[in-house]
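J.: sequence first, predicted coordinates after that:
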Amino acid sequence: MTETTNLYIDGEWVPAEDGSTFAVENPADTTETVTEYAKGSTEDAQKGIDAANEAQADWEGMPAPDRGTILRETAKLLEERKEDLTEQLSREEGKTLSEASPEVQRAIDIFYYYAEKAADNAGTRKGPSGGRTSVYTKREALGVAGLVTPWNYPIAIPAWKIAPALATGNTIVLKPASAAPGPAASIVQALEDAGIPDGVINFVPGSGSDVGAELTSNDGIDAVSFTGSSEVGHHVYDAATDNMARAQAEMGGKNPAIITDSADVEEAVDIVGAGAFGVTGQACTACSRAIVHTDVYDEFVEGIVEYAESIDIGPGVEDLGMGPHVTQSELESTLEYVDVAANEGATHETGGERLEGDEYDDGYYVSPAVFSDVERDMRIFQEEVFGPVLAVTEVDDFEEAIEASNDSDFGLSSSVVTDDLNEAHEFIERTEAGVAKVNEKTTGLELHVPFGGKKDSSTNTYREQGDAGLDFFTEIKTVYLNT
């Protein structure tokens, strides 16, 4: 019988109020149920919000170094459990072990980082206009944060929301995505074991229409941080801000890589291939458009096709080159876009087929796809696929490449592969993206730098990670002290 992971509300692991549960299957082998989870309802979300409000004043009143001590102990516990967490992530989400392990390490590092930053959340001192007055600012917690996290980075993204929220004195109600909630539950377990007070963090998986809607509309929520699709993100942001909560939403991407005529094509293939097909293309920063100078176009297409066809595909725990999609619906969406691209007239170079036979029959496997001769008005050029599908577009010069790369409603991450320093600087100045990379893949970002997008990739209110993560979860009070 599969063990059930309960909700965590006010310091206790409890079943859902109505007894509902849901099962998470292994996307590499859907005959295996990984874990069963209690499915929270609106009422459960309300209980979590009430508990977080009850605990907030005492948590914020705790000396910041003491909050940091709990985060540091959490990091240590996650580190001790890294091997099990890596396997859990792989079995629920589908990532290869080589992809899951660095993600777990990222979560560990984030908790260590914010453990130190907890004591470094002071304001600034300003010069007074006269007299014996001291003028300074101090940072204060917003209150209760509703965190809504996705399935594609099921431990890293919860970590980079939870840790700064806690470091700055906020309490939390967390709703993870139902496709892979286990790694987030493991963070909560580590926090409990590290001694976090009751009510400071509450874990309520459930549907967006019930738990998610309550987190964005309840008067007891002071901040909402969301990562997910653009469609849902806009709804979350509108609902939260209508309720006067501070909100941020990081959403989709259609991330380009420009390959100039000065680029080392072999290097460009490796950079684009890793960005396009890593984590099965299930990343908001995945490279989905390669915009290639005509002088190196044929060589690049040949190279990237060879790269895609060389990837070994199989269960994440077998640690091959690429794992499955996370769900049937995600697989079907990718297959649909493959059909759309072919029907629009793009040249189908390779891949985009559901894999069948032997171990593939019970999993959500697709071969990495490459389309060439992609025009800018095609859906495959404009719309986010969220799968291992690369659209390759030919351009005549650098100016056309910049224009094509910016021809998108999204603006999350972009890159250029070039040996020309002037082109690199021009790209940095003109790319319409929140993250600009030179001779690097579009995916991946260090934990201490701000992360966020432009256009439809982000509400562009606050960035995440680093000091920007602290900014979102705090408000500034200006103090005049006349002695």
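T.: Perfect, I can see it now.

J.: could you use CA atoms for every contact and neighbour count after this?
T.: Noted.

J.: need the strands for the stretch 51-200 of the chain, in chain order.
T.: Applying DSSP state E, counting those that start in this stretch to the stretch 51-200 of the chain gives strands spanning 125-126, 133-141, 144-148, 171-175.

J.: who's in contact with the first one?
T.: Spelled out, it's strand 125-126. 134-137 (Cα atoms under 8 Å, 6 or more residues apart in numbering).

J.: contacting residues for F410?
T.: Contacts of F410 (Cα under 8 Å, 6+ apart): 252-255, 433, 453-457.

J.: same thing but at 6 Å, please
T.: Taking Cα atoms under 6 Å, 6 or more residues apart in numbering, we find F410 in contact with 253-254, 455-457.

J.: included below, for side-by-side comparison, is a second structure:
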Amino acid sequence: MPALGHYPTMAAEQRNYIDGEWTEAETEETMTVTNPASPAEVVASYQSSSAADAARAIEAAAGAADEWAATPAPERGQILTETSRILADRKDELTELLVREEGKTTGEAGGEVQRAIDIFSYYGAKASDLGGTVKSASGPRTNLYTVTEPLGVVGLITPWNYPIAIPAWKLAPALVTGNAAVLKPASEAPGVAHAIFEALDEAGLPDGAANFVTGSGSTVGTELVTSEEVDAISFTGSTAVGTTVYDQATEDGKRVQLEMGGKNPTIVSDSADVEEAAEIVASGAFGVTGQACTACSRAIVHTDIYDEFVDAVAAEADAIEPGPGIEGSDMGPHVSEDELEGTLEYIDIAQEDGASLVAGGNELDREGYYVEPTVFADVEPSMRLAQEEVFGPVLAVLEVEDFEDALEVANGVDYGLSASIVTDNHTEANRFIDEIEAGVAKVNAKTTGLELHVPFGGMKGSSSETWREQGDEGLEFYTIEKTVYDNY
């Protein structure tokens, strides 16, 4: 790892960013973030903000909204492009910070930081193309066209599992379309989101156009969701919390975008190469410690290759060496003790329900929040392990008789975020694309991994099914269209 330029040598106290100033919370209280690979190590402390702090940030955004909206879009884009450059200069430092706060491996963290860099660059370039459309009027001497306008003030609530990529893909389209924003990051790993605001400030973002407030969801998040000054909410997190956010936000007519949980399947056809399928499934299931909303949680495997696949995917799991991400390990720790305990509880439940443990299943006897990559066979579709989101490196392998049965099992959950199939049968691949109930469908690929210039979102309990994120659709959520009839 190259020498660091900005990273503090001692645990630092980080502040909120409100109206262009780094400020302490009125509570005068802070919360500490520790390294999940070494829980005794305090990485940094952050403000434990009150509802009043959140209200000040909202007020700052409301005060800046009109001027920021009036700023030419290419000028807004230049600020995002410069933000991308600043983040790129700090990539090594931010990668290490992400590893130390969230627990990813260095490779995973570096890829995520690069995604944030690329997102700001992408939307910075898109700024020059923003605008409406011109249509032909049915009568003479009439110009008929549309213009797009920002919504005003947007509240952004982001999770800990992608602590820089998700803030980036909400902030960049919100800002480039002329909205003022308030971001509340998850308390487990807010450091890299804090760094985004350092970069925005250095890039010349006007005071109040973007604000950063740390604190609990029940306090800061609720203030964002219920404030009359906030015009829209974009939330990523659990389905349980997202449902509450939706109910509260829509009560006063806010526009709402929700991206929530998943129970993502990979169907393995009898035509698949078993070793290749096992590699694809294992990568999707155990990458980022299974702490991804798009992680593969269920392998749905044709009976003719079931036993061979179970052996192969168990071998993949056994070959993974968990350990501190900073040391080049294959898989990092859970982000917190609570998350680890949740995963261990599901491992116990699966065994009580009659599933067969074929790999892993044990907490590691070492410092940090580690569990072995875990594979269960003989899982029935009705078992909790096959129905509920675990959010850890635990794979359920289900046996099916044919492709029809596989589709039924894949769709037989409350979620519909990402799904994949491994097959050499072109008909199966096309039927899968047509019939799978998921917002992301992949053929011969893992369920994780997203391109930034195409829409992302789920179906059923994985999404509000209202607005997509990323790409051009990521811009649409933050704008409203006005139709103009200009008779001359």
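T.: In hand now; what should we look at? The structure presented is a predicted model; accordingly, all values stated were derived computationally and were not measured.

J.: looking at it, S269 of the second structure is touching T423, isn't it?
T.: Yes. S269 of the second structure is within contact range of T423, at 5.2 Å (criterion: Cα atoms under 6 Å).

J.: between these two, which has more neighbouring residues?
T.: Remark: of S269 of the second structure and T423, S269 carries more neighbours, 27 against 19, as counted by other Cα atoms under 10 Å.

J.: distance check, that one against Y306 of the second structure.
T.: 10 Å (Cα to Cα, to the nearest Å).

J.: now swap in R298 of the second structure and tell me
T.: 13 Å.

J.: ok, now E363 of the second structure?
T.: In terms of Cα to Cα, E363 of the second structure sits 27 Å off from Y306 of the second structure.

J.: one more: V313 of the second structure?
T.: Relative to Y306 of the second structure, and taking Cα to Cα, V313 of the second structure is found at 11 Å.

J.: who's more crowded, those two?
T.: Higher neighbour count among V313 of the second structure and Y306: V313, with 28 against 23, using other Cα under 10 Å.

J.: leaving out chain neighbours, which residue sits closest to the alignment partner in the second structure of E375 of the first structure?
T.: Counting by TM-score structural alignment, E375 of the first structure corresponds to E380 in the second structure. Spatial nearest neighbour of E380 of the second structure, chain neighbours left out: L398 (6.4 Å); criterion: Cα to Cα, 6 or more residues apart in numbering.

J.: what comes into contact with stretch 64-74 of the first structure?
T.: 111-112, 115, 118-119, 190-191, 194.

J.: same check, this time on stretch 153-162 of the first structure
T.: With Cα under 6 Å, 6+ apart, stretch 153-162 of the first structure has contacts from 103, 107, 183-184.

J.: also stretch 328-348 of the first structure?
T.: By Cα under 6 Å, 6+ apart, the surrounding residues in contact with stretch 328-348 of the first structure are 325, 352, 371-374, 380, 387.

J.: same deal with stretch 118-129 of the second structure?
T.: With Cα under 6 Å, 6+ apart, stretch 118-129 of the second structure has contacts from 73-74, 77, 80-81, 84, 172.

J.: and Y346 of the second structure, what element?
T.: Following DSSP states H and E, one finds Y346 of the second structure within helix 337-352.
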